[in-house]
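Visitor: have a look at this prediction, sequence included:
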Amino acid sequence: MRHLHALSLTPALPIADPNIDFDPPADGRYLRATFVPNTTDRLFIQSTGLHRYTGLFMVDVFDKPGTGETRARDVAGQVAEHFPCDDRITEEGVTLRIITRPNVGPAIIEDQAIHVPVTVEFWAFA
């Protein structure tokens, strides 16, 4: 999460972190972070050996409906660039490695918001 919070955007956008109270701003522009753990692979026969953890880090870029997709897509592109392939990020003593270029998905348009999802795939060995 700290790596996402280090992202410099102009204008700066608030970030909704998982399981933390958050009130979306009146202008409807913000980011939402979601951590999605996936599989755990046992790499060695030893039960105390390293395991590989894979997962997804999702960042949804929200904007006001009726404003088009360009502004949200531009921010999504900046988020994706902030997590380059092969980057290593250490959080709470665990190093994550970004394994592919982040994917910027299609815009999802709803009554209250438009959002563009950014998916970051990672590995961690622990």
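Guide: Looks like it came in fine.

Visitor: going forward, measure contacts between C-alpha atoms and count neighbours the same way
Guide: Fine.

Visitor: pull out the buried positions in the strand or helix carrying L31.
Guide: L31 belongs to strand 30-42 when assigned by DSSP states H and E. Using 16 or more other Cα atoms under 10 Å as the test for burial, strand 30-42 gives Y30, L31, R32, A33, T34.

Visitor: alongside the first one, take a look at this:
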Amino acid sequence: MIESAPVARYRAALAELDPRISIAAQLRALFPLIEAELASGVPHAAVLDDLAAAGLSVQHSTYTITLYRWRKAQRSAEAKSAAPPLPHAAPTTATKAPPTTAPTLNAIEGRPRNIQTPGDLRKIRDMRIDLEALRREGK
């Protein structure tokens, strides 16, 4: 029986890893290869079959959770690399912009950063919105 190309790549990558590491760590090492397969249209079930043929038996739940966490880590790493660099101290010869006379206004008080608990929803319900300040911020 001839071994498929993905199975051969998975075997080669697994051979380079320490066999004592966890299944999740082995999956993380294989995810760049797996992502290429998924991008070409291979279903997740076929990837799991190929992994099993390569010698890495993985439960579907382990595969799904590890893939989710790996993709989340990749997104946060991309976001950090795409973030603009922090401005350095301005040279002393540069002219400084005149200070603004209007203080920074916050038209919405009590807004949570993200919604994770029922308490965050209550904060949204109890937010105070100063429409006049919101109008001034928009100018």
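Guide: That came through fine. Here the structure is a predicted model, which means the values were calculated and not measured.

Visitor: superposed, how do the two chains score by TM?
Guide: Put the two chains on top of each other and the TM-score (TM-score structural alignment, normalised by the length of the first structure) is 0.25; 48 aligned residues with a Cα RMSD of 4.3 Å.

Visitor: state the pair within the buried residues of strand 30-42 of the first structure that is farthest apart.
Guide: Among those, the pair separated by the greatest distance (Cα to Cα) is Y30 and T34, at 13.4 Å.

Visitor: sorry, back to before: tell me what the strand holding L31 of the first structure is packed against?
Guide: Packed against strand 30-42 of the first structure by the contact rule (3 or more Cα pairs under 8 Å, 6 or more residues apart in numbering; DSSP states H and E) you find strand 15-16, strand 51-63.

Visitor: give me the angle between that strand and strand 51-63.
Guide: Counting by axes from the mean of the first three to the mean of the last three Cα atoms, to 10 degrees, strand 30-42 of the first structure lies at 170 degrees to strand 51-63.

Visitor: against which helices or strands is the longest helix along the second structure packed?
Guide: Criterion DSSP state H: the longest helix present in the second structure is helix 60-82. Helix 60-82 of the second structure is packed against helix 23-39, with contacts defined by 3+ Cα pairs under 8 Å, 6+ apart.

Visitor: could you point out the helix or strand that follows the helix it packs on?
Guide: Downstream of helix 23-39 of the second structure, the next assigned helix or strand under DSSP H and E is helix 44-53.
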